[in-house]
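**Student:** sequence first, predicted coordinates after that:
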Amino acid sequence: PITPLRLDGQRQLETPPVDRPRLVGWYEGGPTPGEAGTAIAVGHRDTTTGPAVFAGLAQVKPGKTVEVRRADGRTAVYSVDRVKVFDKLGFPDKEVYGATGRPELRVITCGGLFSRRTGYTSNVVVFAHLTATR
């Protein structure tokens, strides 16, 4: 299941509710999958109840495909270019969210070290580009 997400008061991208660990969030202020530009998907790595929708995201390898079912019933097919882990304190907004000349996808979850007090120290980001629509 998918839910729309917005920017919060600090202009940070919201996340899906923690009590819905299988829910994926889409940034509704950006392009939809298959459109020119960078579509953004966000989900949890885990919650207090166990693994969540993007638990294995850090293990995705370049060349793998990501398929996204669009609202019009078609499927946008992306090919993974790279997977990077970025520290949250220096997160490269332009590199991750910046405009591109082609349809791209970023899939984002938490990563790095975890502390009950502060949460995860990093974010895992999958960078992919559109290779087909069917």
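**Tutor:** The structure has been received and is ready for your questions. Numbers count the residues shown, from 1 in each chain.
**Student:** every contact and neighbour count from this point should use C-alpha atoms.
**Tutor:** Will do.
**Student:** for the longest strand belonging to the chain, buried residues please.
**Tutor:** For the chain, the strand with the greatest residue count under DSSP state E is strand 119-133. For strand 119-133, the buried set under the neighbour-count rule, 16 or more other C-alpha atoms under 10 Å, comprises 120-130.
**Student:** where's the spatially closest residue to residue 131 that is not a sequence neighbour, which helix or strand?
**Tutor:** Spatial nearest neighbour of residue 131, excluding adjacent residues (C-alpha to C-alpha, 6 or more residues apart in numbering): residue 78 at 5.3 Å. Using DSSP states H and E, residue 78 falls within strand 75-87.
**Student:** I'd assumed residue 124 was in contact with residue 111.
**Tutor:** Yes: if you go by C-alpha atoms under 8 Å, residue 111 and residue 124 touch, sitting 5.5 Å apart.
**Student:** this is the comparison structure:
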Amino acid sequence: MVSTKDDSPLAIKAVATDTAEAKAFLSTCINPYTKLYAKDAEAAKAGHKQYNFQGCSGCHGGNANGLMGPSLIDAQWEYPKHNTDKGLFETIAGGTLGKGATNRGSMLTWHNQLPGHTGDGLDTDTILKIIAWMRTQYTGGGETPWLN
């Protein structure tokens, strides 16, 4: 995995406290929650709960449709790599500097294994659950490569 900021490697490794799902993602870069949440709305609530609890809604809105941060549920990705869960994970985990004169898409570092993370940081499993819930809210139409 590489940083969205500068393409440097993201030093995120499996740790003893990681769930089996987090360990699987770190070895395959496939989010095991994405297909599960797509089929099970009740399970997806865990991702929505984390999305709100961790403060994502403050920038991206309660339904991830954007506020001062971009929408996370349409087809207008700030970075093309966001059409994969791996790419979205890289941006959430390591943050980004944003684009253009207004730094649209600027985001803090969130993963607890990376230097300069926000607050206590988030573990791999929490980020994966948030991503999987976001995917269930997709309104962009067309292809959904994260379900392949």
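**Tutor:** Received, thanks. All values derive from a computational prediction rather than experimental measurement.
**Student:** post the TM-score for the overlay when you can.
**Tutor:** Overlay of the two chains. TM-score (TM-score structural alignment, normalised by the length of structure 1): 0.24; 61 aligned residues with a C-alpha RMSD of 5.1 Å.
**Student:** tell me how many other residues crowd the residue nearest to residue 131 of structure 1.
**Tutor:** Residue 78 of structure 1 has 24 neighbouring residues, counting by other C-alpha atoms under 10 Å.
**Student:** again with residue 27 of structure 2
**Tutor:** Neighbours around residue 27 of structure 2, by other C-alpha under 10 Å: 10.
**Student:** next one: it from residue 20 of structure 2, what distance?
**Tutor:** 11 Å (C-alpha to C-alpha, to the nearest Å).
**Student:** please, where are all the helices along structure 1?
**Tutor:** 93-97 (DSSP state H).
**Student:** quick one: residues contacting residue 44 of structure 2.
**Tutor:** By C-alpha atoms under 8 Å, 6 or more residues apart in numbering, residue 44 of structure 2 lies in contact with 36-38, 129, 132-133, 136.
**Student:** for PyMOL, write the select line for the buried members of the residues you listed.
**Tutor:** To isolate the buried ones among the contacts of residue 44 of structure 2 in PyMOL, judged by 16+ other C-alpha under 10 Å, type:
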select buried, resi 37+38+129+132+133+136
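**Student:** and residue 129 of structure 1, how far is that from residue 24 of structure 1?
**Tutor:** Taken as C-alpha to C-alpha, the span from residue 129 of structure 1 to residue 24 of structure 1 is 19 Å.
**Student:** now do residue 123 of structure 1
**Tutor:** Residue 123 of structure 1 is 15 Å from residue 24 of structure 1, by C-alpha to C-alpha.
**Student:** with residue 111 of structure 1 instead?
**Tutor:** 16 Å.
**Student:** next one: residue 109 of structure 1
**Tutor:** 10 Å.
**Student:** residue 21 of structure 2 reaches residue 28, doesn't it?
**Tutor:** No: using C-alpha under 8 Å, residue 21 of structure 2 is not in contact with residue 28; the gap is 10.4 Å.
**Student:** between these two, point out the one with more neighbours.
**Tutor:** Neighbours around residue 21 of structure 2 and residue 28, counted as other C-alpha under 10 Å, are more numerous at residue 21. The numbers are 16 against 11.
**Student:** name the element that one belongs to?
**Tutor:** Using DSSP H and E, residue 21 of structure 2 sits within helix 20-28.
**Student:** check residue 90 of structure 2 too.
**Tutor:** helix 85-94.
**Student:** could you check the angle the helix or strand following that helix makes with helix 85-94?
**Tutor:** Moving toward the C-terminus from helix 85-94 of structure 2, the next helix or strand (DSSP H and E) is helix 124-136. If you take axes from the mean of the first three to the mean of the last three C-alpha atoms, to 10 degrees, helix 124-136 of structure 2 sits at 130 degrees to helix 85-94.
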